[in-house]
Structures are given as structure tokens and as C-alpha cells.
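Engineer: Can you look at this prediction? I've put the sequence above it.
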Amino acid sequence: MTKNEAEVKNSVFGFGAANDAYAKYFVGKSYLNGLANSDLAAANVANVTFEPGCRNNWHEHEDVQILIAVAGEGWYQEEGKPAQKMVPGDVVIVNPHTKHWHGASKDSWFAHLAIMVGKGKTTWYDPVSDEEYNKLG
């Protein structure tokens, strides 16, 4: 197994199935394990797992998103700001209409809980280029 693969695949939050429904918005392969979805509370919680090098496209949400790193090593970046490394225990609050991306580091699996506060839509943009991504630590 590669770096952090066992940690990610054996997570208490579950590994999930291939994220085929959203594959067109990712570079590389991701996995999704839905943990809680409530129309009443207008919230959704999922464990999202990224293989090494996988990242989602630039995107923004109409509502708040909270990311909690639970395994491996990854990245989070807002447009116009430097990327920040994420390791288990790190928490990022993404404000509404903030263009951003997140994903695994080049040589590590990565998993985070994604908590969507609200049922607003997500707008997807271009992928993070290999040139941009390969400059990261």
C-alpha cells in the first residue's frame, strides 16, 4: 500500500464507493461515503477520499462548507491565496461564494469530512492545472 492508504481505507468514517457521479469534476479518482443527509436540517455530511494526486476542480458553493481532515495529507486553496496543507484534525470553513479547491497531496491518500450547511448549489469551474498543482510542497 502507498503512503497513508491503509489509514484512509480503514477510517472510522468508511471508505465509500467510487465517486463516479462527480468524476468529471475531479482530476484522479475519489470515493464518497455519505454519512448524514437531512432535508429538515438542510445539511449533508460525507467522507470524501482522494487517491494520491487527486483533486477537485475549482468550485464555489452558495452555502457554507466545513472541511475536517481525518486521514492522510491534502491541500486546500482559495482563489488568490496560497494553498494550505491539511492533515488530520485541520478544519477549514469555506464561506459562501468562495472559489476554492481541495484534494490529496501528490504522494499521499487523503480523506476529509465535507459538511454542507444548506442545500444551495455548487458551481464548478476549470480543473487545477498540473502546473499549479505540481508547484505545491
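Structural biologist: Looks like it arrived, so ask away.
Engineer: CA only for contacts and neighbour counts going forward, please
Structural biologist: Noted.
Engineer: Residue 133: what secondary structure?
Structural biologist: Following DSSP: H, G, I helix; E, B strand; the rest coil, residue 133 is assigned to helix.
Engineer: and it, how far is that from residue 30?
Structural biologist: 17 Å (CA to CA, to the nearest Å).
Engineer: more neighbours, those two?
Structural biologist: More crowded of residue 133 and residue 30, by other CA atoms under 10 Å: residue 30, with 27 against 15.
Engineer: can you pull the contacts of the more buried one?
Structural biologist: Contacts for residue 30 (CA atoms under 8 Å, 6 or more residues apart in numbering) come out as 18-19, 23, 48-51, 54.
Engineer: any idea how far it lies from residue 102?
Structural biologist: Separation of residue 30 from residue 102 (CA to CA): 12 Å.
Engineer: do residue 37 as well
Structural biologist: Noted for residue 37: a distance of 21 Å to residue 102, by CA to CA.
Engineer: another one to put next to it:
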Amino acid sequence: MELLKQPPTMKLPADWFTGDAYADVIHRGEEPSRVRANMVRFTPGARTAWHSHGLGQTLYIVEGIALIQSRGGKILEAHPGDVIWTPPGEEHWHGAAPDHFMVHLALWETDDAIWLEHVTDAEYTGPRVTTRTRP
């Protein structure tokens, strides 16, 4: 067993994010491991650019309201406890709702993400479906 030293919280780059987002690396496996785990905190309205992962990505929503969209699909409004799987190569984005902070645990393998253009305001405010039923 080994207690791993954690690097400091890092602000995520403007090339890949709109708004302010911060990550804490939980685990970055060394060969032969490929596992990656980050706790990511988004300020209201912050979001990733469009991107994809060669081996897919899992998001576990910890707090707040998350918005996640696959290219060509509706925006999914996700809530704490929801688990979202994005398959390998699927272009998508994720971030916080405009009026809530959001924290998710991101799990993926390898660093082969392909980063694309930023999500436009029109895309960000598009039609949503929610994981929760409302009265």
C-alpha cells in the first residue's frame, strides 16, 4: 500500500474550457495502468469544449446540476448520484448549469482526448431533458 501525494488543485485551461473550472487529480495510473480520475469543479456556466475520449469517459455527478450533451443530441440535465457514460470517440461536452456550481468525478483511461471547438452560447442554452421528474 502507498499513500499517494496529491498535486495542488489546478485551474483548467481556457483552450479547453469556457468559464472557470478546477481539477484535483485523484489518480493518474502509471504503466501498465491507464486509469485516470479527477474531481472537477465548475463555476456556474462553465463548461468543457467539445471533445472525445479514445476509450470513453464516465462522469459521476457529486453536487449541483450538470449539463452534458453528445454531438447532435439534446442536453442532459444530470443531478447528484447520476452516472453518465460517453462511449469511445463520441464528441460531447459537460459543465455546470448557468445558475449552479457543479462537481463531478471524471473517470477515463489514457490521455488521448481530442479537443475541438468551444461550445457556443446557442448550443449551451439548447433544449434539455432531465434525469429527474418534476411535480
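Structural biologist: Everything's here; your move. Since the structure is predicted, the reported quantities are computational estimates derived from the model, not experimental observations.
Engineer: TM-score of the superposition?
Structural biologist: The TM-score (TM-score structural alignment, normalised by the length of the second structure) is 0.83; 120 aligned residues with a CA RMSD of 1.5 Å.
Engineer: The first structure: which residue goes with residue 102 of the second structure?
Structural biologist: Using TM-score structural alignment, the partner of residue 102 of the second structure in the first structure is residue 110.
Engineer: where do the strands sit along the second structure?
Structural biologist: Under the criterion DSSP state E, the second structure carries strands at the ranges 10-11, 17-18, 21-28, 35-42, 47-48, 51-52, 57-64, 66-70, 75-78, 83-86, 92-96, 102-109, 114-115, 128-130.
Engineer: what's the mean distance for the third one versus the first structure?
Structural biologist: Average distance between strand 21-28 of the second structure and its aligned residues in the first structure, after superposition and using mean CA distance after the TM-score superposition for the first structure, equals 0.7 Å.
Engineer: More neighbours: residue 37 and residue 102 of the first structure, which one.
Structural biologist: In terms of neighbours (other CA under 10 Å), residue 102 is the more surrounded of residue 37 of the first structure and residue 102; the figures are 26 against 14.
Engineer: Tell me who's in contact with the spatially most central residue of the second structure.
Structural biologist: Closest to where the C-alpha atoms of the second structure average out (CA atoms, centre = their mean) is residue 94, at 4.7 Å. By CA under 8 Å, 6+ apart, the residues touching residue 94 of the second structure are 47-48, 66-69.
Engineer: Kindly recompute the last result at 10 Å.
Structural biologist: By CA atoms under 10 Å, 6 or more residues apart in numbering, the contact set of residue 94 of the second structure is 17, 42, 46-51, 59, 66-70, 75-77, 104, 119, 124.
Engineer: Now stretch 16-33 of the first structure: buried residues?
Structural biologist: For stretch 16-33 of the first structure, burial by neighbour count (16 or more other CA atoms under 10 Å) applies to 16, 19, 25-33.
Engineer: Out of the residues you listed, which comes closest to residue 123 of the first structure?
Structural biologist: Nearest to residue 123 of the first structure among these: residue 25, at 10.4 Å, using CA to CA.
Engineer: Map that closest one onto the second structure.
Structural biologist: By TM-score structural alignment, residue 25 of the first structure lines up with residue 16 in the second structure.
Engineer: What's the local residue count around residue 121 of the second structure?
Structural biologist: Here the number of neighbours of residue 121 of the second structure (other CA under 10 Å) works out to 9.
Engineer: What lines up with it in the first structure?
Structural biologist: Matched by TM-score structural alignment, residue 121 of the second structure corresponds to residue 130 in the first structure.
Engineer: how near is that match to residue 54 of the first structure?
Structural biologist: Applying CA to CA, the value for residue 130 of the first structure to residue 54 of the first structure is 11 Å.
Engineer: Over to residue 63 of the first structure?
Structural biologist: Residue 63 of the first structure is 24 Å from residue 54 of the first structure, where distance means CA to CA.
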